[in-house]
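Student: Predicted model and sequence follow; I will ask about them next.
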Amino acid sequence: MNENKKQLSPEQLKQLLNILKARFEKNMKRHEDLEWSAIQARLEANIEKVWSLQAMEETGGEPDVAGHDIKTGEYVFYDCAAESPKGRRSVCYDGEALESRKEFKPKNSAIDMAASMGIELLSEEQYRNLQQLGNFDTKTSSWVKTPTAIRELGGAVFCDRRYNHVFLYHNGAESYYAARGFRGSLRV
């Protein structure tokens, strides 16, 4: 992947489309009424977004189609890895939190990393929608978009699935753990 140009080579594009198609076909319960050919056509027409899907894939997100916005025609991709993506763990919530740490700083923050990948953190609502598609984060947790009022007070929120329920928790935004990462969404 060429990060400077945010483009994939023709071979990388072909390989990614094959991975996405195989995942799409393996997990039809996530998108029963959708057809891969329409999604592939949309991806090929919005090639700049495919770079973000590659970044999601490379960091362990296993992106898959989670919905279709009929009004805009966009397909919505979520990270569908069983656990919070491995390549995005041990990060605090945002750049402000990262800067506030005096020692033992993580390498990155969820918000900054998502922005560099061209994706958005899932909201609590999106996270709960994801959990309707399967059981995710049964051993890990994922930062989600934090309401401004909570963030202004130094906090951030994250979710996970335990005891067959989805839980929303709070933590200091500067905290980070080996089992906490973030999940993203991308509209194409």
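Tutor: Sure, I can see it. Residues are numbered from 1 along each chain as shown.
Student: C-alpha from now on. contacts and neighbour counts both.
Tutor: Will do.
Student: Tell me which stretches of this structure form helices.
Tutor: Remark: helices assigned in the chain by DSSP state H are 10-26, 36-45, 47-58, 95-100, 110-117, 124-131, 148-152.
Student: Put this next to the previous one:
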Amino acid sequence: MYMSNKLSIIQSQDLLAILEERFKKNMHRHEGAEWTVVREKLEANSDKLWSLYRMEESGGEPDIIANDQQAGEYIFCDCSAESPKGRRSVCYDREALNARKKNKPETSAMDMAADMGIEILTEGQYRQLQRLGEFDLKTSSWVKTPPFIRQRGGAIFCDRRYDTVFMYHNGADSYYAARGFRGLLKV
């Protein structure tokens, strides 16, 4: 857990350079968006920049995937080819973590997302991301689980195999080296 959600000037500059390079390299994800406008919004929202830093350092490779013009927000999402390395081997939520008797993971996907200031993707958001590229060909990602499934002890995750996006279920307390989660951040 981080003590401060403030980045140094150097950390901010380095992150903005990485985000700009990724932005320009992947214009198909955010047609019509202008980097100068995005940069201004990021510089005005240090807490959001900190969350993007956490996404980046855990292997998420965040990039803009949508622009909600009505709300005036850009939507960043983890665009790493596989589920972010620094966010794998976690069960779904705190309740599942507490229920494990042995071999508990360090944390849960929901706790980690909250600590980072991001949201876990819904199944619909995950499917939208998959329209922009091919993600999770070897890994899988927890997605926000509907309450009626979670109340029965389950949780859902998604991946892409055979050029198809699949949704599956598992016990919420399960965790695997190849399963993590993808996050979303509105700026």
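Tutor: Yep, that arrived. No experiment lies behind these values; they were computed from the predicted model shown.
Student: Quick check: TM-score for this pair?
Tutor: The TM-score (TM-score structural alignment, normalised by the length of structure 2) is 0.98; 187 aligned residues with a Cα RMSD of 0.9 Å.
Student: coming back round to it: save the helices of structure 1 as JSON lines, and put in mean neighbour count too.
Tutor: Compiled in JSON lines, the helices of structure 1 are given as follows (neighbours: other Cα atoms under 10 Å):
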{"stretch": "helix 10-26", "mean neighbour count": "15"}
{"stretch": "helix 36-45", "mean neighbour count": "14"}
{"stretch": "helix 47-58", "mean neighbour count": "21"}
{"stretch": "helix 95-100", "mean neighbour count": "17"}
{"stretch": "helix 110-117", "mean neighbour count": "20"}
{"stretch": "helix 124-131", "mean neighbour count": "18"}
{"stretch": "helix 148-152", "mean neighbour count": "12"}
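Student: Go through those and name the closest to D79 of structure 1.
Tutor: helix 47-58 (7.1 Å; Cα to Cα).
Student: how about S174 of structure 2, what's its partner in structure 1?
Tutor: Correspondence of S174 of structure 2 to structure 1, assessed by TM-score structural alignment: S175.
Student: isn't that match right up against E96?
Tutor: No - if you go by Cα atoms under 8 Å, S175 of structure 1 and E96 don't touch, sitting 11.9 Å apart.
Student: Would you reformat the helices of structure 1 as TSV and include distance to K86 of structure 1?
Tutor: Listed next are the helices of structure 1 as TSV, based on distance: least, Cα to Cα, whole Å:
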stretch	distance to K86 of structure 1
helix 10-26	18
helix 36-45	25
helix 47-58	10
helix 95-100	19
helix 110-117	13
helix 124-131	18
helix 148-152	25
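Student: Looking at those helices, which is nearest to R89 of structure 1?
Tutor: Nearest to R89 of structure 1, of the helices of structure 1 and by Cα to Cα, is helix 110-117 at 8.5 Å.
Student: which residue sits closest to the match of S174 of structure 2, ignoring its sequence neighbours?
Tutor: Excluding its sequence neighbours, the residue lying closest to S175 of structure 1 (Cα to Cα, 6 or more residues apart in numbering) is C92, at 5.4 Å.
Student: quick one, what contacts the one you found?
Tutor: Neighbour list for C92 of structure 1: 98, 106, 108-110, 173-176 [criterion: Cα atoms under 8 Å, 6 or more residues apart in numbering].
Student: quick one: it and K139 of structure 1, what's the gap?
Tutor: Applying Cα to Cα, to the nearest Å, one obtains 18 Å for the distance of C92 of structure 1 from K139 of structure 1.
Student: go on, H68 of structure 1?
Tutor: Using Cα to Cα, H68 of structure 1 is found at 29 Å from K139 of structure 1.
Student: Check N27 of structure 1 too.
Tutor: Distance of N27 of structure 1 to K139 of structure 1, given as Cα to Cα: 21 Å.
Student: circling back to that earlier point, quick one: which of H68 and K139 of structure 1 has more around it?
Tutor: Under the criterion of other Cα atoms under 10 Å, the comparison of H68 of structure 1 against K139 puts H68 first, with 18 against 13.
Student: Quick check: the gap between the spatially closest residue to that one that is not a sequence neighbour and R187 of structure 1.
Tutor: Once flanking residues are discounted, H68 of structure 1 sits nearest to Y75: 4.4 Å by Cα to Cα, 6+ apart. Here the criterion is Cα to Cα. By it, Y75 of structure 1 lies 6 Å from R187 of structure 1.
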